[in-house]
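> next one to model:
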Amino acid sequence: MKEITVLELKKMIDNKEDFQLIDVRETFEYEMSNLNGLNIPLAGVILEASKISKDKPVIMQCRSGARSAAALNQLEQQLGYTNLYNLKGGILAWKAEFEPDMPVY
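This is a model prediction of the structure:
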């Protein structure tokens, strides 16, 4: 499984790179705080796979990195995705590094 750090993600955002961010947390978690990614909860990631790009880097993220890793594995194994990266440490790592006041469930 390929991973990126929050520092690498921040550089991608700052450089306006072309990528997609998918947040696989539950809707109530996403509404509390998010990084402006597309919210597709883990349970629906296969059903909503048509919303996930296959032709540019896709960063999968959740609270700590566990659910996004599960989503990434499902997409790779069942649908053959090869362009997925897990955000190491999830939104908790983002909060710790960049936004200490961010509310996180």
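> alpha carbons only for contacts and neighbour counts from here, please
Will do.
> quick check, Glu31 in a helix?
Yes: the assignment for Glu31 (DSSP: H, G, I helix; E, B strand; the rest coil) places it in a helix.
> would you map the strands across this protein?
For the chain, strands defined by DSSP state E occupy the ranges 3-4, 20-23, 38-39, 58-61, 84-87.
> make CSV from these and add mean neighbour count and distance to Asn73 to it.
Below are the strands of the chain laid out as CSV (neighbours: other CA atoms under 10 Å; distance: least, CA to CA, whole Å):
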stretch, mean neighbour count, distance to Asn73
strand 3-4, 15, 12
strand 20-23, 24, 14
strand 38-39, 18, 18
strand 58-61, 25, 11
strand 84-87, 26, 9
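> now the second one, please; I'll put the structures next to each other:
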Amino acid sequence: MIYDKIITPLQLKKKIANEDELFIIDTRENTSFLKPIDSAIRLPASKIMEKLDTLPKEKPIILYCSHGVDSFFLMNILITEYGYTDVYSLKSGLEGWHKFIEKGAQ
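The predicted structure is shown next:
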């Protein structure tokens, strides 16, 4: 189910800390004042279909946007229309990530 493909900031932090092999994509069209996640590559949602051949199918892809809405829809398209299975959307997006980090998450 698609809703099982939402990853929380805590889950992502643990995966990064464990040095899990991830492909993290910042899909925001315009960068905001918020600092991107360190290991993320920048690939705006409007350009992602042009770059499908660069997206790995052999490791998890984590998508995020500002609030988690656009990345959720993009994740759904990658799964249902392009056959990706190991793709996730960051719950609450980059804003949720920064709120989580600012709280001093363990």
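> need the strands of structure 1 in TSV with distance to Ile13 of structure 1, can you?
Shown next, in TSV, are these (distance: least, CA to CA, whole Å):
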stretch	distance to Ile13 of structure 1
strand 3-4	13
strand 20-23	10
strand 38-39	15
strand 58-61	12
strand 84-87	13
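> out of the ones you listed, which comes closest to Ala93 of structure 1?
Proximity to Ala93 of structure 1 (CA to CA) singles out strand 84-87 among these, at 8.9 Å.
> corresponding residues in structure 2 for the closest one?
Counting by TM-score structural alignment, strand 84-87 of structure 1 pairs with residues 87-90 of structure 2.
> run through who's touching that stretch.
The contact list for stretch 87-90 of structure 2, computed with CA atoms under 8 Å, 6 or more residues apart in numbering, reads 5-9, 12, 60-64, 68, 71-72, 75, 78-79.
> with structure 1 superposed, average distance for that stretch?
After superposition onto structure 1, the mean distance of stretch 87-90 of structure 2 to its aligned counterpart is 0.6 Å, using mean CA distance after the TM-score superposition for structure 1.
> could you point out the longest helix of structure 2?
Assignment by DSSP state H gives helix 69-82 as the longest helix of structure 2.
> check which helices and strands that one is in contact with.
Packing partners of helix 69-82 of structure 2 (3 or more CA pairs under 8 Å, 6 or more residues apart in numbering; DSSP states H and E): helix 45-48, strand 61-64, strand 87-90.
> reformat the ones you listed as a markdown table; add distance to Asn30 of structure 2.
Formatted as a markdown table, these follow (distance: least, CA to CA, whole Å):
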| stretch | distance to Asn30 of structure 2 |
| --- | --- |
| helix 45-48 | 10 |
| strand 61-64 | 13 |
| strand 87-90 | 18 |
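> wait, which of those is closest to Ile37 of structure 2?
strand 61-64 (9.4 Å).
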